[in-house]
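Chemist: sequence and predicted structure below; questions after.
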Amino acid sequence: MSQELYTNLAIFVLSLLVGFEVMSKIPATLQTPMMSGANAIHGVVVVGAFAIAAEANNWYFYLLAFLAAFFSAVNVSGGYTVTDRMLGMFNRPKDKPADSKKEGDQ
């Protein structure tokens, strides 16, 4: 194995450890907003999928590029969906007109 592979592997392992430590320190009430924002930011993975597709020369690279693009698109759209639903919880309820009657009222 080359020195570059060891360096990249060390960076990957350190990023996993730092990410775990950071995530464990965040209170549970902030997990959803932070993760929904992070999912939306992960649109960078879409660019990575395009880079894989540009360099593809075998069927398994094409398959890898397709799977990367599909899962990253699902991740990004899910992040936006969760964020939209979460922000919808902060909207004030709409006032109902005073002259409308509820069902069963006479």
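Modeler: Looks like it arrived, so ask away. Remember, predicted model here, so these are calculated numbers, not experimental data.
Chemist: contacts and neighbour counts: CA atoms only from here.
Modeler: Fine.
Chemist: list the buried residues in the longest helix anywhere in the chain.
Modeler: Looking across the chain with DSSP state H, the single longest helix is helix 59-88. For helix 59-88, the neighbour count (16 or more other Cα atoms under 10 Å) marks 62, 65-66, 68-69, 72-73, 75-77, 79-80, 82-83 as buried.
Chemist: ok, M1 to M89 distance?
Modeler: To M89, M1 is 52 Å away according to Cα to Cα, to the nearest Å.
Chemist: please compare the first structure with the one that follows:
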Amino acid sequence: MTDVLYLYIFMLAAFTGYEVISRVPVILHTPLMSGSNFIHGVVLVGAMYALGHATTPLQIALGFLAVLLGAANAAGGYVVTERMLAMFAPKTKKKLPAGEQGA
């Protein structure tokens, strides 16, 4: 019975999350991405804690995989956020050397 309850809660959370995120205006995607990067950092800390308390080889392997994927996810999220923010940065014109300003 509890497995069905957990599945129901997971499905309800997934549906609610999809509905909430699909209604976010485009202008708020960058701040939302930054917030999710923070959550990925917390997940990474949890994975490191779990790996630190692992005792069997299977637990160690799964903990290592969790830390590896969590770190890649967090780092990739920050790279994507940085690129998104760079799209909104003011453009600066490059100065040409003195001899090339005739055009």
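Modeler: Nice, I can see it. Because the structure is predicted, anything quoted here is derived from the model rather than measured.
Chemist: TM value for the aligned chains?
Modeler: TM-score for the superposed chains, counting by TM-score structural alignment, normalised by the length of structure 2: 0.73, backed by 102 aligned residues with a Cα RMSD of 2.9 Å.
Chemist: still on that earlier bit, have a look at M1 and M89 of structure 1 and say which one is more surrounded.
Modeler: Shown here are M1 of structure 1 and M89; by other Cα atoms under 10 Å, M89 has more neighbours (9 against 5).
Chemist: gap between the more buried one and A40 of structure 1?
Modeler: Separation of M89 of structure 1 from A40 of structure 1 (Cα to Cα): 19 Å.
Chemist: also V82 of structure 1?
Modeler: Applying Cα to Cα to V82 of structure 1 and A40 of structure 1 gives a distance of 10 Å.
Chemist: do V47 of structure 1 as well
Modeler: Taken as Cα to Cα, the span from V47 of structure 1 to A40 of structure 1 is 13 Å.
Chemist: what's the answer for Q31 of structure 1, then?
Modeler: As judged by Cα to Cα, Q31 of structure 1 and A40 of structure 1 stand 14 Å apart.
Chemist: and for V13 of structure 1?
Modeler: Here the criterion is Cα to Cα. By it, V13 of structure 1 lies 23 Å from A40 of structure 1.
Chemist: structure 2: matching residues for the longest helix of structure 1?
Modeler: With TM-score structural alignment applied, helix 59-88 of structure 1 matches the range 57-86 in structure 2.
Chemist: what kind of secondary structure is K96 of structure 1 in?
Modeler: In three-state terms, and counting by DSSP: H, G, I helix; E, B strand; the rest coil, K96 of structure 1 is coil.
Chemist: name the SS class of V47 of structure 1, please.
Modeler: With three-state DSSP as the basis, V47 of structure 1 sits in helix.
Chemist: where do the contact lists of V82 and A40 of structure 1 overlap?
Modeler: Counting by Cα atoms under 8 Å, 6 or more residues apart in numbering, no residue touches both V82 of structure 1 and A40.
Chemist: residue nearest the middle of structure 1, spatially speaking?
Modeler: The structure's structure 1 has its C-alpha centroid closest to N39; by Cα atoms, centre = their mean the separation is 1.6 Å.
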